[in-house]
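Engineer: Quick one, structure for this:
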Amino acid sequence: MESESNMSDHGLRYLANCSMLFTERPLLERPHAAKQAGFDAIEFWWPWPDQPVPGDAEVGAFVAAVRDAGVQLVGLNFFAGDLAGADCGVLSIPDRAGQFRDNIDVAIGIGEQLEVSAFNALYGNRVEGTPPQVQDELGREQLGLAAKAAAGIGSTILVESVSGPKPYPLRTAADSVAVVEAVRADGHANIGFLCDLFHLANNGDPVAEAIAAHADVTAHVQIADWPGRGEPGAGELDLDGLLADLAARGYDGWVGLEYKPTTTTEASLAWLPEPRRGNHG
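Structural biologist: Below you'll find the model as predicted:
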C-alpha cells in the first residue's frame, strides 16, 4: 500500500536502512539506489552475516560501492551471527564471543574509511548452560572493547532492544539503557541507546513513556510502523507524534528507515517527499 504523506517535518534527518530497503537490488547496488531515491545517508546491518572477518576484496568492494554512490554510511552493525537464529548477537555468547572481538577491527576499519559515526552492537541471546549474569558480564566487557575501538575514530556504540521469539534479553528501553549506563560507568562515554520504535511497541513497552524517560541517552532512532513492521502509515503507531516528542526533548540525530516495504521500496516511500530525504539537518 502507498502511505499518505502525513508526517510532519520535525527537522530530523532520515536515512535509508539498505538491509531492509532497496532489497530489489543486489546489496552492492543499494547505496546507489538510495542515492537515486534522494537519500544522502544510509545504514547497513553487517553485510556478511556468515563472516565476522570477510576478505579484503569483499570489504574493498563494499567500501567502493558506498563511496561511488556518494552517500554517507552513518550506521553499521557489528557481526551478530544469524539474526533469526539461536546465535543472534554473538557479543555475549561465550562460545561465539571471539568472533565479535575479531570483528571489531574489521568493522572499525570500514568505519574509519567511510566515517561511520555509529556501530550497532547487538546483545546476545540467552544460551543454556551459562548463567545470565555471566553473559551480562561478558556483554559489558565486549561493549567496552568496542567502545574503546570506536572512540579512536570518534564514533559511538549503540545498544538496542529487540523483539521476536528469540531469547534476546534486552526487551524494554530500560533494559538497554541499564546496559548503556553500566558500560558508561566503566569509563566509556561513547555508548548510547538505539531507540527502535517498532521493537519497543512490538514488545509492549509504552513507547511514549520510554522516550520521555530515555531521550537523553538516545543516540540513534529507527522506525517502522506497528504491527507488521511496514512503512509509516501501514500500521497503527503514531510515528509522527513520537518523532515530534523526541525532537522536542532535544534529539537531533538520524532516523533510520528500518521497515519492510509492503509493496516496493519506491512505493513505500510515498509518505516522505523526496526533498526531505536529503541531509537538510
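
Engineer: hey, let's count contacts and neighbours off CA atoms from now on
Structural biologist: OK.

Engineer: now what about stretch 206-222, what contacts it?
Structural biologist: 156, 158, 173-174, 177, 191-198, 200-201, 242, 245-246, 249-251, 253-258 (CA atoms under 8 Å, 6 or more residues apart in numbering).

Engineer: Which of those fall in helices?
Structural biologist: 173-174, 177, 197-198, 200-201, 242, 245-246 (DSSP state H).

Engineer: ok, of these, which one's closest to Glu141?
Structural biologist: Nearest to Glu141, judged by CA to CA, of these is Val177 at 15.9 Å.

Engineer: With Ala146 as the reference, measure out to that closest one.
Structural biologist: 17 Å (CA to CA, to the nearest Å).

Engineer: Helices of the stretch 51-200 of the chain, residue ranges please.
Structural biologist: Assigned helices in the stretch 51-200 of the chain, in chain order: 56-69, 97-114, 132-151, 173-185, 197-202 (criterion: DSSP state H, counting those that start in this stretch).

Engineer: Can you lay out those as JSON lines showing mean neighbour count and distance to Ala224?
Structural biologist: Output for those, formatted as JSON lines (neighbours: other CA atoms under 10 Å; distance: least, CA to CA, whole Å):
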{"stretch": "helix 56-69", "mean neighbour count": "15", "distance to Ala224": "24"}
{"stretch": "helix 97-114", "mean neighbour count": "19", "distance to Ala224": "25"}
{"stretch": "helix 132-151", "mean neighbour count": "19", "distance to Ala224": "26"}
{"stretch": "helix 173-185", "mean neighbour count": "19", "distance to Ala224": "16"}
{"stretch": "helix 197-202", "mean neighbour count": "23", "distance to Ala224": "5"}
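
Engineer: want to throw those into CSV with distance to Met20?
Structural biologist: Below are the helices of the stretch 51-200 of the chain laid out as CSV (distance: least, CA to CA, whole Å):
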stretch, distance to Met20
helix 56-69, 16
helix 97-114, 20
helix 132-151, 25
helix 173-185, 22
helix 197-202, 14
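
Engineer: of these, which approaches Ala80 most closely?
Structural biologist: helix 97-114 (7.5 Å).

Engineer: contacts for that closest one?
Structural biologist: By CA under 8 Å, 6+ apart, the list of residues contacting helix 97-114 reads 52-53, 59, 63, 67, 72-73, 76, 78-80, 90-91, 116-117, 142, 145-146, 149-150, 153.

Engineer: go again using 7 Å as the cut-off
Structural biologist: Helix 97-114 is contacted from outside by 52-53, 73, 78-79, 90-91, 146, 150, 153, using CA atoms under 7 Å, 6 or more residues apart in numbering.

Engineer: I'd like the structure of this one too, to check against the first:
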Amino acid sequence: MPRFAANLSMLFNEVPFLDRFERASQAGFEAVEFLFPYGLEASEIQERLETHGLKLVLHNLPAGDWDAGERGIACLPGRVDEFRAGVAKGVAYAKALGVGQLNCLAGKAPPDMDEALLRRTFVANLRYAAAELRKAGLKLLIEPINTFDIPGFYLNRTAQAVAILDEVGAGNAYVQYDIYHAQRMEGELAATLQKYLPRIAHVQLADNPGRNEPGTGEINYSFLFAHLDRLGYEGWVGCEYKPATTTDAGLGWCCQHLVTEATAV
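Structural biologist: As a prediction, this is how the structure comes out:
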C-alpha cells in the first residue's frame, strides 16, 4: 500500500496552517507536504514537524505572485533572475526543513509568445535549478497540470515533461505525477505510470470530477494503489484534494485502503 502524505495546503483547512500539523498527525498521517513555506520562518514549521512526529516530503520552489494568479515563472523569459533567487530560497528552506525534493511549477504561457522561446527558457532554468539542488543533495521535480483548471499552463502532459527532462539531462530531475491532472489531460493512468515510473519521484492524488477525495469520482483508486505496489513504487503519495465536506469526514477512503491492506497481509 502506498504511503500517504497529507497536503496541508488543502487538507484540514478549517484551522490555521500551523495547527494543521497536529490534525494531520491525529488523523494518522506520518508525512505532510504543502505548496509553499515562505510566509513563515523555517523554525516555526520545523517545530511543528518535530512536535507531531511528521516528515515533510515536498514543497514548491517560489512561483511568482500566487495571489495575483501566477502559477510559476520557470518558462517565462524576463523572469530568470527572479527564478534563480527563488531557487536559492527554496534550497535554504529545504535544508532547514529536511525535505529531499522541490517541485518547480512551469507557469502559464503568455498568449502569442513563441513556444520555442518558452521551452528554451524552461529548459535553461531547469538545468540551473537541477545543478543547484544537486549541490544540496536534492531532487528537482516538474509537474504537468491540466489546462482546464489553469488555462495556458505550459507543462500539461507526462510525455512532454519527460521529453523536457531528457533535454535538461540532469540525473536528479524527475516528474511529479498528479493523478487528477493526468486524468483530465490524458487518461491512460495505469499504462502511463508503468511506462514512466523510473522518471517519477512523487505522486499526488484527487478524484475527478471535483478534485475531491478518492471514491467521489470516476478514478478506480483501489486498482491504482495495487498497481503502484505491483510496479514497486516506493515514494510518497500526496493527498492533494479538496475535501467534499470536512477533511476528517472524508478520510474513510484512506482508512478503508489501509484496513484492506492489513487484512490481505
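
Engineer: are any of the contacts of helix 97-114 of structure 1 buried, and which?
Structural biologist: Buried members of these, counted by 16 or more other CA atoms under 10 Å: 52-53, 73, 78-79, 90-91, 146, 150, 153.

Engineer: List just the nearest of the residues you listed to Leu138 of structure 1.
Structural biologist: Leu91 (7.9 Å).

Engineer: Just list the residues touching the equivalent of that closest one over in structure 2, thanks.
Structural biologist: Counting by TM-score structural alignment, Leu91 of structure 1 lines up with Ala74 in structure 2. Applying CA under 7 Å, 6+ apart to Ala74 of structure 2 gives the contacts 83, 105-107, 122, 125.

Engineer: Using CSV, lay out those residues together with distance to Thr245 of structure 2.
Structural biologist: Below are the contacts of Ala74 of structure 2 laid out as CSV (distance: CA to CA, whole Å):
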residue, distance to Thr245 of structure 2
Phe83, 37
Leu105, 28
Ala106, 31
Gly107, 30
Phe122, 38
Asn125, 39
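
Engineer: Tell me which two in these are the farthest apart.
Structural biologist: Gly107 and Asn125, at 12.2 Å, using CA to CA across the contacts of Ala74 of structure 2.

Engineer: quick revisit: okay, and which of the buried ones among the contacts of helix 97-114 of structure 1 map to strands?
Structural biologist: Judged by DSSP state E, strands contain the following of these: Leu73.

Engineer: so how many other residues sit close to Asn172 of structure 2?
Structural biologist: Counted by other CA atoms under 10 Å, the residues lying close to Asn172 of structure 2 total 18.

Engineer: Show the contacting residues for the aligned residue in structure 1 for it.
Structural biologist: Taking TM-score structural alignment, Asn172 of structure 2 has Asn190 as its aligned residue in structure 1. Asn190 of structure 1 makes contact with 147, 151, 156-157 under the criterion CA under 7 Å, 6+ apart.

Engineer: which of those line up with contacts in structure 2?
Structural biologist: By both residues aligned by TM-score structural alignment, their matches' CA atoms under 7 Å, the contacts of Asn190 of structure 1 still in contact after alignment to structure 2 are 147, 151, 156-157.

Engineer: Mind telling me the two of those residues farthest from one another?
Structural biologist: Top of the distance list for the kept ones among the contacts of Asn190 of structure 1 (CA to CA): Ala151 and Ile157, 8.9 Å.

Engineer: And the contacts of stretch 206-222 of structure 1, which of them are buried?
Structural biologist: 156, 158, 173-174, 177, 191-198, 200-201, 242, 245-246, 251, 253-258.

Engineer: Map Leu114 of structure 1 onto structure 2.
Structural biologist: Aligned partner of Leu114 of structure 1 by TM-score structural alignment: Leu97.

Engineer: Give me the distance between that match and Asn208 of structure 2.
Structural biologist: From Leu97 of structure 2 to Asn208 of structure 2 the distance is 32 Å (CA to CA).

Engineer: do Trp236 of structure 2 as well
Structural biologist: 20 Å.

Engineer: all strands for the stretch 151-265 of structure 2, in order.
Structural biologist: Per DSSP state E, counting those that start in this stretch, the stretch 151-265 of structure 2 carries strands over the ranges 173-178, 200-205, 236-239.

Engineer: Make JSON lines from the ones you listed and add distance to Phe34 of structure 2 to it.
Structural biologist: As requested, these are arranged in JSON lines below (distance: least, CA to CA, whole Å):
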{"stretch": "strand 173-178", "distance to Phe34 of structure 2": "14"}
{"stretch": "strand 200-205", "distance to Phe34 of structure 2": "11"}
{"stretch": "strand 236-239", "distance to Phe34 of structure 2": "9"}
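
Engineer: which one of the ones you listed lies closest to His257 of structure 2?
Structural biologist: Nearest of the strands of the stretch 151-265 of structure 2 to His257 of structure 2, taken as CA to CA: strand 236-239 at 13.3 Å.

Engineer: which part of structure 1 lines up with the closest one?
Structural biologist: Using TM-score structural alignment, the partner range for strand 236-239 of structure 2 is residues 254-257.

Engineer: what's the average distance of the matching stretch to structure 2?
Structural biologist: Compared with structure 2 after the fit, stretch 254-257 of structure 1 shows a mean deviation of 0.6 Å (mean CA distance after the TM-score superposition for structure 1).

Engineer: So the equivalent of Lys139 of structure 2 over in structure 1 versus Glu112 of structure 1, what's the distance?
Structural biologist: Lys139 of structure 2 maps onto Thr156 of structure 1 when the alignment is built from TM-score structural alignment. Per CA to CA, Thr156 of structure 1 is found 12 Å from Glu112 of structure 1.

Engineer: what's the answer for Asp95 of structure 1, then?
Structural biologist: Distance from Asp95 of structure 1 to Glu112 of structure 1, by CA to CA: 28 Å.

Engineer: now Ala185 of structure 1
Structural biologist: Counting by CA to CA, the gap from Ala185 of structure 1 to Glu112 of structure 1 is 26 Å.

Engineer: And Arg126 of structure 1, by the same measure?
Structural biologist: Counting by CA to CA - Arg126 of structure 1 and Glu112 of structure 1 are separated by 32 Å.

Engineer: How many residues are close by the nearest residue in space to Leu197 of structure 1 that is not next to it in sequence?
Structural biologist: Spatial nearest neighbour of Leu197 of structure 1, chain neighbours left out: Ile223 (5.4 Å); criterion: CA to CA, 6 or more residues apart in numbering. Number of residues near Ile223 of structure 1 (other CA under 10 Å) recorded here: 23.

Engineer: what does the one 3 residues further on give?
Structural biologist: The local packing count at Trp226 of structure 1 equals 23, with neighbours defined by other CA under 10 Å.
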